[in-house]
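Undergrad: here are the coordinates; sequence isn't available:
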């Protein structure tokens, strides 16, 4: 028998990507990006953490369906709610006309890029 160690008060918790990136496990999906979207900071092959339980806010990156295919898009609220392509914001899709089931499958909450290839080296930091 003895006394508990005073060092136990200063014990650090382990870092957990699950605890940090996933708030609703039953509504979270991991999706691999098929292409690069420079304006959103998404490299080709990035891992996108997608939460289908969250509602998008103005400017959110979402995965939506356009004519039956999943695409990475940006949600805009004004002048009326619509989705637009990230790299070509002039291409807009109305949520009422072009989409089934609101067209938003889930909101991208985290973007995990592989930093080994240096793909962002030529892009100036804003």
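TA: That came through fine. Computed from a prediction, not measured in an experiment: that's the story for all the values here.
Undergrad: please make it C-alpha for all contacts and neighbour counts, starting now.
TA: OK.
Undergrad: list the contacts for residue 48?
TA: Applying CA atoms under 8 Å, 6 or more residues apart in numbering to residue 48 gives the contacts 30, 31, 32, 33, 108, 109, 110, 111, 112.
Undergrad: got TSV for those residues, with neighbour count too?
TA: Shown next, in TSV, are the contacts of residue 48 (neighbours: other CA atoms under 10 Å):
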residue	neighbour count
30	13
31	15
32	14
33	18
108	24
109	18
110	16
111	20
112	14
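Undergrad: and the comparison structure, right after this:
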């Protein structure tokens, strides 16, 4: 369900499905030579249970832009955001800054906060008292299409 759209992020609320889960083979996938002796144990895997730790405080947002490519967040990736987590130094956070949502790495030193992009083509943003600023949530996972 679409919740909000800004220039850089489009927010969605997670929807749980009953009896959801894809088939999951808990054997590991070899990136080298396959092991023909492996027995395949089939289970059901729910991405909701894997990625969402606090359902009431979790949201999804789709990335738009290139400012975090060095952290592996690319255009159109889907972020899993937990609003219940404590924002700390070096975490990747979704922030509301001067009327727009943005995703950046937090740099916290004493009473100062910076929003650091992971792309040298974007400037580091120092948060001041003049900014309308809220740390909205912490990014816990990224879902990519291959």
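TA: Good, I have the coordinates. Predicted model only: the values in this text are computed from it and were never measured.
Undergrad: ok so, going back, from the contacts of residue 48 of the first structure, which ones fall inside strands?
TA: The strands, defined by DSSP state E, take in 30, 31, 32, 108, 109, 110, 111, 112 from the contacts of residue 48 of the first structure.
Undergrad: need the counterpart of the first one in the second structure.
TA: The one in question is residue 30 of the first structure. Matched by TM-score structural alignment, residue 30 of the first structure corresponds to residue 60 in the second structure.
Undergrad: the first structure: strands as residue ranges?
TA: 28-32, 47-51, 61-66, 69-76, 82-85, 92-94, 104-112.
Undergrad: report all helices and strands that the shortest one contacts.
TA: In terms of contact count using 3 or more CA pairs under 8 Å, 6 or more residues apart in numbering; DSSP states H and E, strand 92-94 of the first structure is assigned the packing partners strand 82-85.
Undergrad: would you check the span in the second structure matched by the strand it packs on?
TA: Strand 82-85 of the first structure maps onto residues 113-116 of the second structure, going by TM-score structural alignment.
Undergrad: what's the mean gap between the matching stretch and the aligned bit of the first structure?
TA: Here the mean offset of stretch 113-116 of the second structure against the first structure after fitting is 2.2 Å, by mean CA distance after the TM-score superposition for the first structure.
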